[in-house]
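> Predicted model, plus sequence, below.
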Amino acid sequence: MMTALKKWTIAVVCLLMLPALSEAGYKKEYKLSCVVGPKMPWGEGATLFADLVRERTEGRVNIKVYTAGSLMAGKQTNEFLLLKRGVADFAFASPINWSSTLKPLNLFNLPFFFEDYEALDKVTSGEAGKAIEALIAKKGVKVLGWGENGYREITNSKRAIRTPEDLKGLKVRVVGTPIFIDIMKSMGANPVNMNWGEAKIAFQQGVVDAQENPAVGIEIPLKIWQFHNHVSFWGYVIDPLMFTVNQKTWKKFSEKDREIIRQAAVDAGRMQKGVVRKGLVAPDLSAHELMRENGMEVTVLTPEEKKAFRVLTEPVYKKWVPRIGEELVEKAKADMGN
């Protein structure tokens, strides 16, 4: 017969083995998708998250960051499907690239909807943010935390843009998401959908006049002044980012490691947002000054000047709010106190 002491010893050994047994199913390496290069704040945020997870789990969860869209052959809009199918385990992703598949994510693409950074933070941490996270969870992907790419500001090689008349007729490179085509057309521009590699050649040849991207997040790291000498800060769309994980991958982690990973996403997101917002809000306008130092004419639109563009985009709201979901849009407005 087994003695009480022997039973107790076996029970203790089994308890001690539980973490090892749970970790036995872990992969040697987890893949994280990031569509931009490693030296941009977006890419740096992905690396920071991976480093924090590796350090805090003492190497149990080893995440390798695949930058520049290398897991999806550069096709940014395929990222969600690849994550859902498990080709990638994690992604530090922009809702823009997922919004063709998940229409409610176009909430973040509504023109002149988010007045400032505080408004965005209220939405991502509020009821609208929770609704978006629940929607994505139903599709097999979990949102761990939020980062940011920034407000998308327009640059061009022709003239300063302060009024709709200044924008009229300009050929503007945009991302391959339908709402951006509609926005630019509503404001009188000629939108052109192409990837960044093609866009650089088009800028050099004068085939395309303009583009829009976050200043600190994209334009400054890419030295946009090599192609354009005008930048207008109009804050027409803000681009948040999401730390995400495949649900099947997530469920295989121990409860302890899930909490570590979730907190790493929150911490990395907070630090990464601080980087992309630096130099863009008075009194620190060092990002504006850096662009001036590199030969760019910097134009900052007033609220009244923004309103002239906002009025022109009313048809975009009428078309897209039903697709996004009126309830979600109203939740976002309530989160912002509107």
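Right, received. Where do you want to start?
> When you work out contacts or count neighbours from here on, use the C-alpha atoms and nothing else.
Noted.
> ok, then the element right after the helix or strand hosting Thr9?
Using DSSP states H and E, Thr9 sits in helix 4-23. Proceeding N to C from helix 4-23, the next assigned helix or strand is strand 30-33, under DSSP H and E.
> Buried residues in the following helix or strand past that following strand, which are they?
Beyond strand 30-33 in the direction of the C-terminus, DSSP H and E gives the next helix or strand as helix 41-56. Applying a neighbour-count criterion of 16 or more other C-alpha atoms under 10 Å, one finds 41-54 buried in helix 41-56.
> Just the closest of those to Asp239, please.
Trp42 (11.1 Å; C-alpha to C-alpha).
> Distance-wise, check the closest one relative to Ile132.
For Trp42, the distance to Ile132 (C-alpha to C-alpha, to the nearest Å) stands at 21 Å.
> before we move on, the earlier item: for Val298, state which of the buried residues of helix 41-56 is nearest.
Using C-alpha to C-alpha, Pro41 is the member of the buried residues of helix 41-56 that lies nearest Val298, at 21.8 Å.
> hold the first one in mind and look at this next one:
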Amino acid sequence: MKTTFIAILAATTMLAGVAHAEEITFAHGANPGNPRFVAAEKWADLFSECSGGEHSVTVAPSATMGDDVEMLTSATAGVINVSANSQGAMSQIVPEIGLLGLPFLFQDLPTAWEVLDGEVGEMLDERAQEAGLKVLGFWDNGIRHVSHVSKTVPTPADLKGMKIRTPPDQMTVDIFESLGAAPAPLAFSELPTALQSGVFDGQENPLVNIHSSKIHEITPYITLTGHKYESTPVVAGLSWWSGLDDATKQCALDATAQAGEEQRQAVREASDSLIATMEEEGVTFAEADKAAYQQATQSVYDKYANKYPDLVEALRTAAKGQ
């Protein structure tokens, strides 16, 4: 009888622990097959394990909790806890984060990661906290290229009048206005329908996003413009974050870093391998005249250098590894 009582007591204690485990929501907008989707699942496993089962993580992918702007609003309001979000949406809250997308700022992904993991990332976190968000780290959203429904765009002249979808990011809008296109922001989740209905002639994204969302099936002409870089800031609602003990906070930071390392490498590998894969699937690729594109977008640098002179200069210096 004693053994049975102890066993029942132990089982009851375990069930009580499970019942009181805090359930948190990690939301993002990526579809299955995207490195962000995989990394979010990894984050959930790492965080739950590190916190000793005190937190149960529900991952809400594919914009099921709203678009990126809505997810950021939900995080600040405590509706969700964590989001792997977008640079464009975050720039509406922390304008300086948009500077990471200055045209042709980073020559490769490792350079961008080094900058984000240093003082620049810390500064952006400080600004985000002022707006009710805690930056846990920066995952990757790749170097971006242009896809079109019917042609390649190797020179800026080829973009003239092109109706192109952009994220809700003023930097991207400015870049394509300087190139003579007609840009308009739209939530990523609405993009395939908008392309199919003819609202846009094309769009711009890293290859991994284009492929995982099957946008290349609608816009099978891709020009490797490499016009800008975008990060994937992983953010927590500050009200939730502030209520965590130090050990749990470290679990969240470690999970972000570890899952992020794999996510970054997956984006890098996909960037190297997807051209051949997509060519087999019917995509036509073209190289862009980078010198012409850089010259055409110089006015964008001038605009932001006037507004944020010190930060733009610091970013250019850091991007050059100086």
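Perfect, I can see it now. Note that the structure is a prediction, hence the values are computed from the model and not measured.
> Tell me which residue of structure 1 matches up with Ser56 of structure 2.
Matched by TM-score structural alignment, Ser56 of structure 2 corresponds to Asn62 in structure 1.
> Its match: neighbouring residues, count only.
By other C-alpha atoms under 10 Å, the residues close to Asn62 of structure 1 number 19.
> Equivalent analysis for Ser51 of structure 2, please.
Neighbourhood size, Ser51 of structure 2 [other C-alpha under 10 Å]: 16.
> roughly how far apart are Val199 of structure 2 and Lys151 of structure 2?
Taking C-alpha to C-alpha, one finds Val199 of structure 2 at 16 Å from Lys151 of structure 2.
> Which one's more surrounded, the two?
Counted by other C-alpha under 10 Å, Val199 of structure 2 and Lys151 do not tie: Lys151 has more neighbours, with 18 against 13.
> Show where stretch 29-37 of structure 1 falls in structure 2, residue numbers please.
Under TM-score structural alignment, the match for stretch 29-37 of structure 1 is residues 23-31.
> What are the boundaries of the helices in the stretch 101-250 of structure 2?
109-116, 119-130, 170-178, 191-196, 207-212, 238-242, 246-280 (DSSP state H, counting those that start in this stretch).
> closest one to Gln87 of structure 2 among the ones you listed?
Nearest of the helices of the stretch 101-250 of structure 2 to Gln87 of structure 2, taken as C-alpha to C-alpha: helix 170-178 at 10.2 Å.
> which residue numbers in structure 1 go with the closest one?
With TM-score structural alignment as the criterion, helix 170-178 of structure 2 aligns to 178-186.
> swap in stretch 74-93 of structure 2?
Using TM-score structural alignment, the residues of structure 1 aligned to stretch 74-93 of structure 2 are 82-101.
> Now do the end-to-end distance for the matching stretch.
This stretch, stretch 82-101 of structure 1, spans 12 Å end to end (C-alpha to C-alpha).
> Pull out the buried positions in it.
82-84, 86-100.
> quick one, what contacts the aligned residue in structure 2 for Ile161 of structure 1?
Aligned counterpart of Ile161 of structure 1 in structure 2: Val153 (TM-score structural alignment). By C-alpha atoms under 8 Å, 6 or more residues apart in numbering, the contact list for Val153 of structure 2 reads Val146, Leu159, Thr223, Ala286, Ala288.
> Which ones among these map onto strands?
Secondary structure from DSSP state E places Val146, Thr223, Ala286 of the contacts of Val153 of structure 2 in strands.
> Give me the nearest residue to the first one, chain neighbours excluded.
Looking back up the chat, that one is Val146 of structure 2. Glu204 (4.3 Å; C-alpha to C-alpha, 6 or more residues apart in numbering).
> repeat for the last one
Leaving aside its chain neighbours, Ala286 of structure 2 sits nearest to Thr223 (4.7 Å; criterion: C-alpha to C-alpha, 6+ apart).
> Contacts only, for that neighbour.
Going by C-alpha under 8 Å, 6+ apart, Thr223 of structure 2 touches His145, Val146, Ser147, Thr152, Val153, Pro154, Phe285, Ala286, Glu287, Ala288.
> I appreciate the help and will end here.
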